[in-house]
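> Provided below are the primary sequence and the corresponding predicted coordinates.
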Amino acid sequence: MTDFNEKELEGLFQTLVDADKFSGVVLVAKEDEIIFEKAYGYACKNFEVPNQLDTKFNIGSLNKVITKIAILQL
């Protein structure tokens, strides 16, 4: 991502949220600096509780994949 466009990224994720295809938190970092972070969608759709930047997500079996990727990046 050479030319970071915050509005374009927000629009992309909002389109996915509106189509009920994404709910979560997005973080973009360059080197050690966070350049974008935003929560989208609902933590609990039934009660319309919105996601927050500190929302805890159940990732189930994904943690093995995430751990593997983290190890490979070392």
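Done, it's in.

> CA atoms for contacts and neighbours, from now on please.
OK.

> State which helix of this structure is the longest.
Secondary structure assigned by DSSP state H gives helix 6-18 as the longest helix of the chain.

> Second structure follows, compare the two:
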Amino acid sequence: MSNHGGRQLDGTVSPLRVLPAIVKASPSVPVMIDSGFRRGTDVLKALALGAAFVFIGRPFNYAAAVAGEVGVRKGHHAAAR
């Protein structure tokens, strides 16, 4: 589930708010979420609410913009610790 582009809409529901209902409605399907996660605590919240996987792209995009492939590799190793 994702709300990419949702920030331009006034009445969009937060994916974290509806995540538990989606997980409950599809117990045999691993629910993956992608919605601008920036911090580890955001990922933990999504996992606690039932997500099986949380995509995090923005921090890696920032690392690539600043330091290219080296920045992404360095950020990946820091996240793995």
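All right, it came through fine. Because the structure is predicted, anything quoted here is derived from the model rather than measured.

> where does the TM-score land?
The TM-score (TM-score structural alignment, normalised by the length of structure 1) is 0.29; 43 aligned residues with a C-alpha RMSD of 4.4 Å.

> one step back: list the helices and strands the longest helix of structure 1 packs on?
Contact partners of helix 6-18 of structure 1 among helices and strands, from 3 or more C-alpha pairs under 8 Å, 6 or more residues apart in numbering; DSSP states H and E: strand 33-40.

> Can you check what angle separates the strand it packs on from helix 6-18?
30 degrees (axes from the mean of the first three to the mean of the last three C-alpha atoms, to 10 degrees).

> buried set for strand 33-40 of structure 1?
Of all the residues in strand 33-40 of structure 1, those buried under the rule 16 or more other C-alpha atoms under 10 Å are 39, 40.

> Can you name every helix or strand that it contacts?
Against strand 33-40 of structure 1 (3+ C-alpha pairs under 8 Å, 6+ apart) you get helix 6-18, strand 24-30.

> now do 7 Å
On a contact count with 3 or more C-alpha pairs under 7 Å, 6 or more residues apart in numbering; DSSP states H and E, strand 33-40 of structure 1 meets strand 24-30.

> helices or strands next to the strand it packs on in the packing?
Looks like strand 24-30 of structure 1 contacts strand 33-40 (3+ C-alpha pairs under 7 Å, 6+ apart).

> could you point out which element follows the strand it packs on?
strand 42-44 (DSSP states H and E).

> What are the buried residues along that following strand?
So for strand 42-44 of structure 1, counting by 16+ other C-alpha under 10 Å, buried means 42, 43.
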